[in-house]
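K.L.:
sequence plus predicted model, see below.
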Amino acid sequence: MSQQWQERARPACLERRYRFASYDALRDFLDQAAALSEREGLYPDLGFGRDYVNMTIHADEASGSLDERQRRFAQLIDEIGDQGVLT
């Protein structure tokens, strides 16, 4: 998981903004993130514009805290996000 993820305590979550060189790169990222979400069973909140995506990965509702599952998901998202990301 990159250092660009911000960990928040209340509510417990991980947040990151990805910026892309083009809308096509952003769309590719969203498509791959959707496939990863389906595979992992984790569904982050997304907000996006023409060249950016804001992502929030929430803690497990039962425990109220972040665990390895959310951190691993963030790492996997970083791996696909690095393909077209600017910052």
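P.N.:
In hand now; what should we look at?

K.L.:
hey, let's count contacts and neighbours off CA atoms from now on
P.N.:
Noted.

K.L.:
confirm that residue 47 sits in a strand.
P.N.:
Yes: judged by DSSP: H, G, I helix; E, B strand; the rest coil, residue 47 forms part of a strand.

K.L.:
once you drop chain neighbours, what's closest to it?
P.N.:
Excluding the flanking residues, the one nearest residue 47 by CA to CA, 6 or more residues apart in numbering is residue 54, at 5.1 Å.

K.L.:
quick one, what contacts that neighbour?
P.N.:
15-18, 46-48 (CA atoms under 8 Å, 6 or more residues apart in numbering).

K.L.:
where exactly do the helices run in the chain?
P.N.:
Assigned by DSSP state H, the chain shows helices spanning 23-40, 68-81.

K.L.:
please compare the first structure with the one that follows:
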Amino acid sequence: MDHQWTARPKPDRVEWLERRLEFSNYASNRDFLDRLNDFCEQQGRFPDISFGRTYVNITLRSENEGSPISEEDYAFATSIDGLI
């Protein structure tokens, strides 16, 4: 797992992963968001995102609501890292 993802735990499990990405300009940010959109459409999985002109915040929750983050979820996060 990329160490830039932050795990947000509850006492007995990881609830979600977060990552903030900074970009030098809007065009770079938009390019990443377009790649992220295409990837998520292909996977049928959609993390929560918020963004501004030069940043993107991504929150990734477990595929199985109420379950801890799984290896599959970490693999999805790593795939997102590959889009950067």
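P.N.:
Now that the structure is in, tell me what you want to look at. Bear in mind that the values here come from a model prediction, so they are computed numbers and not experimental data.

K.L.:
before we move on, back to that, now tabulate the helices of the first structure in TSV and tack on distance to residue 8 of the first structure and mean neighbour count.
P.N.:
What follows is the helices of the first structure, written out as TSV (distance: least, CA to CA, whole Å; neighbours: other CA atoms under 10 Å):
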stretch	distance to residue 8 of the first structure	mean neighbour count
helix 23-40	21	15
helix 68-81	13	16
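
K.L.:
which one of the ones you listed lies closest to residue 10 of the first structure?
P.N.:
Of all the helices of the first structure, helix 68-81 sits nearest to residue 10 of the first structure, with 15.7 Å by CA to CA.

K.L.:
please enumerate residues in contact with the closest one?
P.N.:
1-2, 14, 18, 29, 32-33, 36, 40, 42, 57-59.

K.L.:
cool, and stretch 7-27 of the second structure?
P.N.:
4-6, 29, 53-62, 66-69.

K.L.:
just the buried ones from the residues you listed?
P.N.:
Neighbour counting by 16 or more other CA atoms under 10 Å classes 5, 29, 55-56, 58-62, 68-69 among these as buried.

K.L.:
in the first structure, what residue corresponds to residue 64 of the second structure?
P.N.:
Correspondence of residue 64 of the second structure to the first structure, assessed by TM-score structural alignment: residue 61.

K.L.:
what do you get for residue 73 of the second structure?
P.N.:
Residue 73 of the second structure maps onto residue 70 in the first structure, by TM-score structural alignment.

K.L.:
and the longest strand for the second structure?
P.N.:
Secondary structure of the second structure per DSSP state E: the longest strand is strand 13-22.
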